[in-house]
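S.K.: sequence unknown, structure follows:
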């Protein structure tokens, strides 16, 4: 079976494969990882209790805190002499989460990354400009191995050095771009400043964008700026890195179900939600050896769909990640995600998709400000035009998100640009309390 054919596996065959792999994973986790044995025993469940895929919900959840509590290698299911790669998160909010890979795990990762890239039919004819960060972050090396497996030429550009990246993309004739959506937009912005014609000077035909939530408006802005197919790539290091899911030509984010089982739960109760309802994504790995993850709570908010996709793939699909549960702002009782604010902004003419949300406290009430860069063309208009634009943005945020936010229009290129994941929220509430 070819890599692409795996996405079109008959449903019954896929379910049987999932159950077999789930039972093997649960058995290994229980006997090889003391943490899981203790969790299973406390939940009153044994590996032999998993007789169907529906029995998955009997198993306890795993969280990021569990990984931190067992830092660095306490959740590994293999001895260190079988581990050939170690990655970790940045650890900006405490101990980093550490992940390990056996040779088998590396082969699985390469496979799912190749399947991700096949969403845009990447082949040996392509030159892949990889601007994801290399190092402990999984993005750079994940895309690198997947592209090489398909025979494509890889330019390991990594992050930063925007003008140099543009020179390499043009001179080397890159056909595929891999980076965060915010960096793709930044590249387009700088290319225009440098006098490049984005459609004539570059040969890009598709891009693979992930590592941060992106609103439909931002995705559209990136695709139209470069004139390319936008492929969303989803993953997280705790599961494998990028390569958990990727979007087809119809925008459906397909999960590679023969390696990962997705569920959507109510983040408050932990109950599994029916298909079509929004909740927190939970993922169980089926083929990981070094670090099996049982019902890992991703904190990512999405909706799961099992109805057939127009592309013909039989594997389940999820909607684009709305945001992370821990990125959700609660402002005076109203829940709002940065990507929702971004979507409203990108629908209003006269501003760019570059923005920052500043949350402060005034007495007992939360105060929200949205700083947005105006389009260069607006600078020649009068003060009255800018005031109307500011008022329109405030009205749109209120009408669509039910939040009273003060919009502050700032000059182009005022807000800090990110070479990786964009920082969209500045929360000052604790400082002012």
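M.R.: Looks like it came in fine. The structure displayed is predicted, hence computed values, not measured ones.

S.K.: from here on, just use CA atoms for contacts and neighbour counts.
M.R.: OK.

S.K.: can you map out the helices along the stretch 251-400 of the chain?
M.R.: Remark: helices assigned in the stretch 251-400 of the chain by DSSP state H, counting those that start in this stretch are 338-346, 383-401.

S.K.: and these: which comes nearest residue 26?
M.R.: helix 338-346 (35.7 Å; C-alpha to C-alpha).

S.K.: got the contact list for the residue lying closest to residue 84 once chain neighbours are set aside?
M.R.: Distances taken as C-alpha to C-alpha, 6 or more residues apart in numbering place residue 102 nearest to residue 84, at 5.4 Å, with adjacent residues excluded. By C-alpha atoms under 8 Å, 6 or more residues apart in numbering, residue 102 lies in contact with 82, 83, 84, 85, 289, 290.

S.K.: also residue 99?
M.R.: 73, 86, 87, 88, 237, 238, 291.

S.K.: in strands only, show me those residues.
M.R.: 86, 87, 88 (DSSP state E).

S.K.: between those, which is closest to residue 281?
M.R.: The nearest one, if we look at the ones in strands among the contacts of residue 99 relative to residue 281 and count by C-alpha to C-alpha, is residue 88, at 20.9 Å.

S.K.: tell me how many other residues surround the nearest residue to the closest one once chain neighbours are set aside.
M.R.: For residue 88, ignoring the flanking residues on the chain, the nearest one in space by C-alpha to C-alpha, 6+ apart is residue 98 at 4.3 Å. The tally of other residues near residue 98 (other C-alpha atoms under 10 Å) stands at 24.

S.K.: and here's the other structure:
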């Protein structure tokens, strides 16, 4: 289902013309209203009156996370406080949060792109949606909420966590749709299996999952465990929140449509910042084309992905591939550049391993070491007649030793690094409580 067929299927030449017009307007708007961009454009020698839009896009500077912190709280806002209808912010790792604001018009755009996304995910007016994203300052909960209402869904605003209540409402209220982080959807699927709740007791059909990278192995686990078609919804607070891009349910695995009439995407080299050709992996950079409270030019997301056009797709907008990692999450281990999601790809190729894993980097003397902790799938333990899985149990069992060795060899062959592999039992790794789950621990600086 298309929520806005005219714009979602707008011919590419007309879409590019619309982007060009809006980009020129946005540059002039920011040059007139935001001191940060006034200085940046002047330093780059860019005159808004002669700026050529898409042809001059690469001449613009980047906006980075540090710019939000340097201008905390409202230095990047382009409208007076009286015109700001809502504030959100993300937690700050350096003591300062990333603050974002919306005019009433911005909130309308937010609801529109989320409604488009949910429609692409399979949702239809009249269905019930259980929203397990966190409400509050995080953009996920309220962003999904108002977009779902715009589409005509009945929203169950549970918020994150409270697994007992989530499961009760899934059974009592019979929603067809679940929105959550992928890791929390895994938790719900595991709990449903552990408690013996039959899928026939649920009405779930679709799941729109986002806020963290996830793999095809996680998708398979969630789809089987919840009885849903699971799609990826992507967004970030600095741009608008969830709804920047979305997978179409009938096109799962082929990429997520970026709503290009509102968000202009680029892929650039993570080291040089130079634009990369279609299909090449690099850092996703996004420019807001229609926001008014806090527009951003060429925001460096740090997410590693690619852009490509799908000639067989149901929409004309460009697709972005799955997030392969973050530029700042890349680990350099003994001189080798390594993204933890590379381990996830190997896990998905091996039977009897769960998608639940953790990568731990440490340093012994001057030598970097990496341990990969991964859970063994529960059916294997039952087949082997094992209960809890301990290091001694792994060492004493030939099959587990072989599985551990095969995994380590595949890591060496595919990534070029030797890593220690630890097999754990189901549930031994940390689980999401509804928020984002970090699968990487870099302890080398501690």
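M.R.: On my side now, so go ahead. These numbers come from a predicted model, not from an experiment.

S.K.: hang on, the earlier thing: counting neighbours, which of the contacts of residue 99 of structure 1 comes out on top?
M.R.: In terms of neighbours by other C-alpha under 10 Å, the contacts of residue 99 of structure 1 top out with residue 291 at 26 neighbours.

S.K.: so who does that one touch?
M.R.: 75, 76, 77, 99, 100, 101.

S.K.: the third one against residue 289, yeah?
M.R.: Yes. The pair residue 77 of structure 1 and residue 289 qualifies as a contact (C-alpha atoms under 8 Å) at a distance of 6.6 Å.

S.K.: residue 90 of structure 2 contacts residue 134, doesn't it?
M.R.: No. Contact criterion C-alpha under 8 Å: residue 90 of structure 2 and residue 134 do not qualify, at 11.8 Å.

S.K.: host element of the closest residue to residue 235 of structure 1 other than its chain neighbours?
M.R.: In this structure, residue 235 of structure 1 finds its nearest non-sequential neighbour in residue 242, 4.0 Å apart by C-alpha to C-alpha, 6+ apart. According to DSSP states H and E, residue 242 of structure 1 maps onto strand 241-247.

S.K.: that strand packs against which elements?
M.R.: Helices and strands touching strand 241-247 of structure 1, as assessed by 3 or more C-alpha pairs under 8 Å, 6 or more residues apart in numbering; DSSP states H and E, comprise helix 103-117, helix 138-149, strand 229-236, strand 253-255.

S.K.: ok so, going back, do you know which of the helices of the stretch 251-400 of structure 1 lies nearest residue 221 of structure 1?
M.R.: Closest among these, using C-alpha to C-alpha: helix 338-346, at 8.0 Å.

S.K.: average offset between that closest one and structure 2?
M.R.: Aligned to structure 2 and superposed, helix 338-346 of structure 1 gives a mean residue distance of 1.9 Å (mean C-alpha distance after the TM-score superposition for structure 1).

S.K.: next, the angle helix 383-401 makes with that helix.
M.R.: 140 degrees (axes from the mean of the first three to the mean of the last three C-alpha atoms, to 10 degrees).

S.K.: how far away is residue 72 of structure 2 from residue 96 of structure 2?
M.R.: Plainly put, residue 72 of structure 2 is 7 Å away from residue 96 of structure 2 if you go by C-alpha to C-alpha, to the nearest Å.

S.K.: repeat for residue 64 of structure 2
M.R.: The gap separating residue 64 of structure 2 from residue 96 of structure 2 is 14 Å, by C-alpha to C-alpha.

S.K.: ok, the alignment partner in structure 1 of residue 145 of structure 2 - how many residues close by?
M.R.: By TM-score structural alignment, residue 145 of structure 2 lines up with residue 144 in structure 1. A total of 24 residues lie near residue 144 of structure 1 under the criterion other C-alpha under 10 Å.

S.K.: so residue 144 of structure 1 touches residue 157, yeah?
M.R.: No. The criterion here is C-alpha under 8 Å, and residue 144 of structure 1 misses it with residue 157 at 10.4 Å.

S.K.: pick the most deeply packed of the helices and strands packed on strand 241-247 of structure 1.
M.R.: Highest mean neighbour count among these (mean count of other C-alpha atoms under 10 Å): strand 253-255, with a mean of 26.
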